[in-house]
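> Generate a structure from the sequence data that follows.
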Amino acid sequence: MQTELTLPAETDDLRRVYGVFPSGVVSVCALVDGNAVGMAFSSFTSVSLDPPLVSICPAHSSRTWPSLRRAPRLGVSVLGVSQAETARRLSSRNGDRFADLEVASSEDGALFLPDAAAWIDCTVEAELRGGDHDVVLLRVQRMAMASDVDPLVFHASSFHRLDPLAGSGRG
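All right, here's what the predicted structure looks like:
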């Protein structure tokens, strides 16, 4: 089946097309000046094995990223399927994102969320301007994973769980 390709007309059109591609969801959190600061990202990806790099893409309009980027270490938690409400809270522009939210802190101030599928302790390696967002390369310093936790998936503007194809195992 062929489809006629069109130029992006509106931001909403782009969001719908980008939303066809499912992604994982991560939190990026740290202590900054003694306060818990964090946000959620669906724009997270692995970049390099040598050196170990991952990336996130904060919007220029973010009020959280300018503060968070000053932290010496950032805690990336790959959110688990049970953490959809946590992702919503960390994406909110209003209220205390960390009210009643359990976190674990490293000695360097990276914050991690329990019940995640994986945890990655990072430092900011580089920031590149990319349209209305920045591409931030993070260097992996330490990591851990929970092999029994399925990741949270973001697709078509909502959260989902992985659903393996029937009869074929995990994929």
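> Only C-alpha atoms from now on, for both contacts and neighbour counts.
Fine.
> tell me the helices in this protein, going along the chain?
11-18, 65-68, 84-91 (DSSP state H).
> And the last one, how far out from the chain middle?
By that I understand helix 84-91. Remark: helix 84-91 is offset 11 Å from the chain centroid, using Cα atoms, centre = their mean, to the nearest Å.
> Residues touching it, excluding its own?
Here helix 84-91 makes contact (Cα atoms under 8 Å, 6 or more residues apart in numbering) with 25-27, 38-40, 79, 97-98, 101, 152, 159.
> mind redoing it with 6 Å?
Identification of contacts with helix 84-91 by Cα atoms under 6 Å, 6 or more residues apart in numbering yields 39-40, 97.
> mind putting those residues in JSON lines, distance to S105 and neighbour count included?
Output for those, formatted as JSON lines (distance: Cα to Cα, whole Å; neighbours: other Cα atoms under 10 Å):
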{"residue": "M39", "distance to S105": "16", "neighbour count": "24"}
{"residue": "A40", "distance to S105": "17", "neighbour count": "24"}
{"residue": "R97", "distance to S105": "16", "neighbour count": "19"}
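> Identify, from those residues, the entry nearest to L68.
Closest approach between these and L68, by Cα to Cα: M39, at 8.8 Å.
> before we move on, the earlier item: check the helices of the chain for me and report the most buried one.
Counting by mean count of other Cα atoms under 10 Å, helix 84-91 has the highest mean neighbour count of the helices of the chain, with a mean of 18.
> To compare against the first, here's the next sequence to fold:
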Amino acid sequence: MSLDLREFRDALGSFATGVCVVTAHPEGFEPFGMTVNSFAAVSLEPSLVLWSLQNTSDCYAAFEKADHYTINVLSESQRELSNYYARRNQHTLLDDHYRIGKTGSPILRGAVSSLECKIWARYPGGDHVILVGEVLEMEYSRNEEPLVFHAGKYGTIR
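I've put the predicted structure just below:
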């Protein structure tokens, strides 16, 4: 069976997801972030989450060096932040966008939730690498609505 890759991508886009910016500050790199929507829960005990990174990403080398990162689930008011950190070669965090968390990883201000993780495992996944992280620290705001992505467009759950 041969899939039409555009049609496959469109089919995947029919699944509504949240929007996250994964942030890190590995040795030898500036604090940086990149927009992703490939985030999922794995386990409650231990507390594990995953996301995937394209092998050709301009952030690949930095994430190879990272042993900690933060998954920042964006709020509906953070579309501009999502767009900003989605651009190729535009991943250095702006000073007013973040602060340093308890694990030393950058945390975005205004996120619905921020999960500070230690790398648990890396797995090959076709043209991506799957990064599994153990959540060490977290912050969660019940007052913020998440930013949603569906069929190539942003939305909200309201």
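> Give me the TM-score for this pair.
Remark: TM-score between the superposed chains equals 0.91 [TM-score structural alignment, normalised by the length of structure 2]; 157 aligned residues with a Cα RMSD of 1.7 Å.
> what residue of structure 2 takes the place of A118 of structure 1?
The alignment partner of A118 of structure 1 in structure 2, by TM-score structural alignment, is S113.
> And S77 of structure 1, by the same measure?
S77 of structure 1 maps onto N72 in structure 2, by TM-score structural alignment.
> Any idea how many residues pack against its match?
28 (other Cα atoms under 10 Å).
> P52 of structure 1 against Q141, yeah?
No - P52 of structure 1 is beyond contact range of Q141, at 8.1 Å (criterion: Cα atoms under 6 Å).
> what sits against the match of S77 of structure 1?
Counting by Cα under 6 Å, 6+ apart, N72 of structure 2 has contacts 20-21, 111, 113-114.
> which one in structure 2 is aligned with D148 of structure 1?
Looks like D148 of structure 1 aligns to N143 there (TM-score structural alignment).
> Check the gap between that match and G110 of structure 2 for me.
11 Å (Cα to Cα, to the nearest Å).
> before we move on, what about S14 of structure 2?
27 Å.
> Looking at those two, which one has more neighbours?
G110 (18 against 12).
> List the contacts of the closest residue in space to the more buried one that isn't next to it in sequence.
Among residues not flanking G110 of structure 2 along the chain, S75 sits closest, at 7.0 Å (Cα to Cα, 6 or more residues apart in numbering). Neighbouring residues of S75 of structure 2 by Cα under 6 Å, 6+ apart: 111-112, 145-147.
> Kindly recompute the last result at 7 Å.
111-112, 144-147 (Cα atoms under 7 Å, 6 or more residues apart in numbering).
> R73 of structure 1 too?
30, 108-110, 121-123.
> For the residue nearest the centre of structure 2, which non-adjacent residue is spatially closest?
When Cα atoms, centre = their mean is applied to structure 2, the residue found nearest the centroid is V22 (3.5 Å). Leaving out its chain neighbours, the residue that sits closest to V22 of structure 2 by Cα to Cα, 6+ apart is I71, at 4.7 Å.
> ok, how many other residues are close to the one you found?
32.
> Go ahead and confirm it touches L115.
Yes - if you go by Cα atoms under 7 Å, I71 of structure 2 and L115 touch, sitting 5.1 Å apart.
> what do we get in structure 1 for the residue nearest to the centre of structure 2?
Aligned partner of V22 of structure 2 by TM-score structural alignment: V28.
> distance of its match from V37 of structure 1?
For V28 of structure 1 relative to V37 of structure 1 (Cα to Cα), the value is 8 Å.
> Ok, A126 of structure 1 next?
On the measure of Cα to Cα, A126 of structure 1 and V37 of structure 1 end up 20 Å apart.
> and those two? which has more neighbours close in?
V37 (24 against 11).
> OK, contacts around whichever residue in structure 2 pairs up with A36 of structure 1?
Mapped onto structure 2 by TM-score structural alignment, A36 of structure 1 lines up with P31. By Cα under 7 Å, 6+ apart, the contact list for P31 of structure 2 reads 24-25, 92-93, 106.
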